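>>> Sequence first, then the predicted structure:
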Amino acid sequence: MNAEQWNALYPVGTPVFAYPGFRPEDDRNARRLVTRTRTEAQLSASGDPVVWVDGEGSYICLTHVDAVSESVWQAAKDSEVCGAREPEPRTGTSPCVLPAGHGGLKHQDKWTNQWPALPVPVGDQPQPLDDEVDADAVAARAAQVISNMGGEIRELTHQRDRYRLAWQSASFRAEARGEGILRVVKDRESYQQWLKQAEARVAELEAERHTTNEALTDAAETLRANRDRIAELEAQQPTLCGRTRDISGTEYPPCELRADHWQAYCRGNGGRSYFLSIASNQPTAPTEETAS
């Protein structure tokens, strides 16, 4: 089970059986803690899912922590015994079966074998002990000191791992933040490049529009000039004679000569019809003098 799955199932304060060293199936003398979790599960520096429990300074791997029900936990707590072992065990001795924290001067196993416990001082000064008890007490004290040293070592190891986790977390956050900054910078550079391309395209379209406007202006000027020329040419078109009746009253196609023509005859139908028309003010033929 990984840390995420454990946290989803078991909140902080869950009753557990924890095994700081070996599990009982691996070592029949394995130490069991009837305790509760005091943190959420997380990854240690080595990458293992771990959790901290009450009564233990260092973390314990989740493979060595069993969640139990409140009733099972309470029953185990009620039946919990001291469990201390003789510093130099004799043949046939077993762990102390007295209640945990019994505070007696001697431990006792299930065979009623006894050995000295850590002496408890009475009053302001330590009470004197006989030589045998004093020697046993020194040995017990040495064992206790060694045990305490082990606890301190575990606590230091726990602190070291905690600092490692904090460092890794800070490192991951810094790395993620750095990647985020790089991504923002990259996006900003992309936006700037896109903006430059857009500005270049706008300038290109404006130049194209200017060129188009100039072409339209030239075309409009050309149209105006052609219109004026057409009007000028139309104004220069001579008015045709258009007479259709000759002096005898016969009808002919309209005369195609100029209205002020000097000829005595009219001509129509593409020059195929000639006739003398009635002209009230027929111009006379030009003389040599007027022709010149």
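On my side now, so go ahead.
>>> switch to C-alpha atoms for all contacts and neighbour counts from now on
Will do.
>>> and Q108, how many residues sit next to it?
23 (other C-alpha atoms under 10 Å).
>>> Can you name the residues that contact the nearest residue to it once chain neighbours are set aside?
Using C-alpha to C-alpha, 6 or more residues apart in numbering and skipping residues adjacent in sequence, the residue nearest Q108 is Q114, 4.4 Å away. By C-alpha atoms under 8 Å, 6 or more residues apart in numbering, Q114 lies in contact with 106-108.
>>> can you pull out the helices in the stretch 151-292 of the chain?
Taking DSSP state H, counting those that start in this stretch, the helices of the stretch 151-292 of the chain run over residues 288-291.
>>> the strands in it, which residues?
Taking DSSP state E, counting those that start in this stretch as the test, the strands found in the stretch 151-292 of the chain are 265-268, 273-276.
>>> mind putting those strands in JSON lines, distance to S169 and mean neighbour count included?
Shown next, in JSON lines, are the strands of the stretch 151-292 of the chain (distance: least, C-alpha to C-alpha, whole Å; neighbours: other C-alpha atoms under 10 Å):
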{"stretch": "strand 265-268", "distance to S169": "112", "mean neighbour count": "22"}
{"stretch": "strand 273-276", "distance to S169": "116", "mean neighbour count": "17"}
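>>> can you list these in JSON lines and add distance to D161?
Shown next, in JSON lines, are those (distance: least, C-alpha to C-alpha, whole Å):
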{"stretch": "strand 265-268", "distance to D161": "123"}
{"stretch": "strand 273-276", "distance to D161": "127"}
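>>> looking at the ones you listed, which is closest to R173?
strand 265-268 (106.3 Å; C-alpha to C-alpha).
>>> thinking again about what came up before, closest to E221 among the contacts of Q114?
Using C-alpha to C-alpha, H107 is the member of the contacts of Q114 that lies nearest E221, at 122.3 Å.
>>> Could you look up the SS state of that closest one?
At H107 the chain is in strand, as set by DSSP: H, G, I helix; E, B strand; the rest coil.
>>> Hmm, it is touching P116, no?
Yes. Using C-alpha atoms under 8 Å, H107 makes contact with P116 at a distance of 6.1 Å.
>>> and W6, how far is that from T35?
Computed as C-alpha to C-alpha, to the nearest Å, the W6 to T35 distance reads 17 Å.
>>> between those two, which one's more packed in?
Counted by other C-alpha under 10 Å, W6 and T35 do not tie: T35 has more neighbours, with 21 against 18.
>>> try this one next to it:
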Amino acid sequence: MEKFSPITDSVNYTIPAYIRDHRLGYQAVLPAVEALRILSDTVLKHRPQTDVTRMRDIAFSRLLPVGADDTDVDLRITIQAVADTGDTRGTLSTRFTSRSGTITRMKEHISAVFAAPGTRPNALSRAQPVPPGDMRLYAAQEGFSVSADRLYRELVPFGPGFQSLTGHICLFPTHATGMAGTPATTRPAPGILGSPFPLDAAFHVACAWGQRYARIVAYPVAIRKRTIFKPTAPDEQYAARVQPLETSGGRLSFDIRIESLSGEIVEAISGVEMRPISGVSTGPPDWIIA
């Protein structure tokens, strides 16, 4: 397996206006999906043979707040070889300085392991096409539907730049589905990972499921594995399908699939761990609780 000396790169990230719509409470924070994009792009810059569309052991260890007056943020990316696998580990950190200026240290916000070059996995078998017509009729079979407008108003209070679900979100005890895309007012630069918004929308679906069936407001903190078979396009709609795996100890875990409207699985995410965040999460509203 190829080994290389650790690489450190400084990235000055210009904060797009729409990032401020990604808020936890009253504080804007850098979205996990955007941090993953920055990390992947930087790893690819230094290690172009790395397959950044296959990643594992993703940890969202700390939120990265975006201040009201911030126009950019200095990031440090560290890239290291993973022993005996040929994989590459990347971490994204920021420098923290105490108010007195006497203490300076690095804070890690996200890390991921990217696959070594090799044979691409075959796409998963095709799923069922998305039900045509009004999703509320689909939910009426046995579940519960909530409009995207109400979800973003009362369950996941993000601004327009991150309102990536449309129509009605269908919640069932065993799964949940929502229609996802890139908000009309937001057009991120295309990249090898595709649009970050369908996956972010799937997190919103999972958050709504947790509020209804587990009675907690949970946010993603880790992902076991993510495989992108076909990058999502900003001008396309997708089905975000969420399957709960475990709901115990105040923590939730899910498997997620992002599918085209014809049923093609374009992205598979397994072992998404979610939990409440201290100082941010409050209880769900009464009307959503099953």
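Okay, I see it. Predicted model only: the values in this text are computed from it and were never measured.
>>> Could I get the TM-score for this pair?
Once superposed, chain against chain, the TM-score is 0.21 (TM-score structural alignment, normalised by the length of the second structure); 106 aligned residues with a C-alpha RMSD of 6.6 Å.
>>> re earlier: select, out of the strands of the stretch 151-292 of the first structure, the one closest to E132 of the first structure.
Among those, strand 265-268 comes nearest to E132 of the first structure, with 166.3 Å by C-alpha to C-alpha.
>>> Tell me the buried residues in stretch 246-259 of the second structure?
251-259 (16 or more other C-alpha atoms under 10 Å).
>>> with these in mind, which one is nearest to I228 of the second structure?
Using C-alpha to C-alpha, I258 comes nearest to I228 of the second structure of those, at 9.3 Å.
>>> right, and the helix or strand after the helix or strand harbouring that closest one?
Assessed by DSSP states H and E, I258 of the second structure sits inside strand 251-260. Using DSSP H and E, the helix or strand that follows strand 251-260 of the second structure in sequence is strand 265-275.
>>> Give me the angle between that next one and strand 251-260.
Strand 265-275 of the second structure and strand 251-260 are oriented at 160 degrees to each other (axes from the mean of the first three to the mean of the last three C-alpha atoms, to 10 degrees).
>>> just checking, what packs against strand 265-275 of the second structure?
When contacts are defined as 3 or more C-alpha pairs under 8 Å, 6 or more residues apart in numbering; DSSP states H and E, strand 265-275 of the second structure packs onto strand 219-228, strand 251-260.
>>> Show me what the first one packs onto, helices and strands only.
Read that as strand 219-228 of the second structure. If you count contacts as 3+ C-alpha pairs under 8 Å, 6+ apart, strand 219-228 of the second structure packs onto strand 51-60, helix 197-209, strand 265-275.
>>> Let me know which of the ones you listed is tucked in deepest.
Ranked by mean neighbour count under mean count of other C-alpha atoms under 10 Å, those are led by helix 197-209, which reaches a mean of 27.
>>> Contacts for the strand holding I258 of the second structure, please.
Under the criterion C-alpha under 8 Å, 6+ apart, residues 127, 198-199, 202, 206, 210, 218, 237-247, 265-276 lie in contact with strand 251-260 of the second structure.
>>> make it 6 Å
238-246, 265-275 (C-alpha atoms under 6 Å, 6 or more residues apart in numbering).
>>> again with stretch 95-115 of the second structure
Under the criterion C-alpha under 6 Å, 6+ apart, residues 51-52, 54-62, 87-94 lie in contact with stretch 95-115 of the second structure.
>>> End to end on that stretch, go ahead and measure it.
End-to-end distance (C-alpha to C-alpha), stretch 95-115 of the second structure: 28 Å.
>>> how about the residue nearest to D57 of the second structure when sequence neighbours are not counted, what does it touch?
Nearest non-adjacent residue to D57 of the second structure, counting by C-alpha to C-alpha, 6+ apart: R224, 4.8 Å away. Contact partners of R224 of the second structure, counting by C-alpha under 6 Å, 6+ apart, are 56-57, 270-271.
>>> Could you check how far R224 of the second structure is from V43 of the second structure?
Noted for R224 of the second structure: a distance of 19 Å to V43 of the second structure, by C-alpha to C-alpha.
>>> do R275 of the second structure as well
With distances taken as C-alpha to C-alpha, R275 of the second structure is found 28 Å from V43 of the second structure.
>>> do F203 of the second structure as well
Relative to V43 of the second structure, F203 of the second structure is positioned 24 Å away (C-alpha to C-alpha).
>>> for A240 of the second structure, same thing?
For A240 of the second structure, the distance to V43 of the second structure (C-alpha to C-alpha) stands at 27 Å.
>>> And V66 of the second structure, by the same measure?
The gap separating V66 of the second structure from V43 of the second structure is 23 Å, by C-alpha to C-alpha.
>>> and those two? which has more neighbours close in?
Between V66 of the second structure and V43, counting by other C-alpha under 10 Å, V43 is the more crowded of the two (26 against 19).
>>> if I pick the more buried one, what's in contact with it?
Under the criterion of C-alpha under 6 Å, 6+ apart, V43 of the second structure has no neighbours.
>>> The one 10 residues further on too?
By C-alpha under 6 Å, 6+ apart, the contact list for T53 of the second structure reads 227-228.
>>> do you know how far it is from I169 of the second structure?
Distance, T53 of the second structure to I169 of the second structure, using C-alpha to C-alpha: 27 Å.
>>> residues near L137 of the second structure, how many?
Counted by other C-alpha under 10 Å, the residues lying close to L137 of the second structure total 16.
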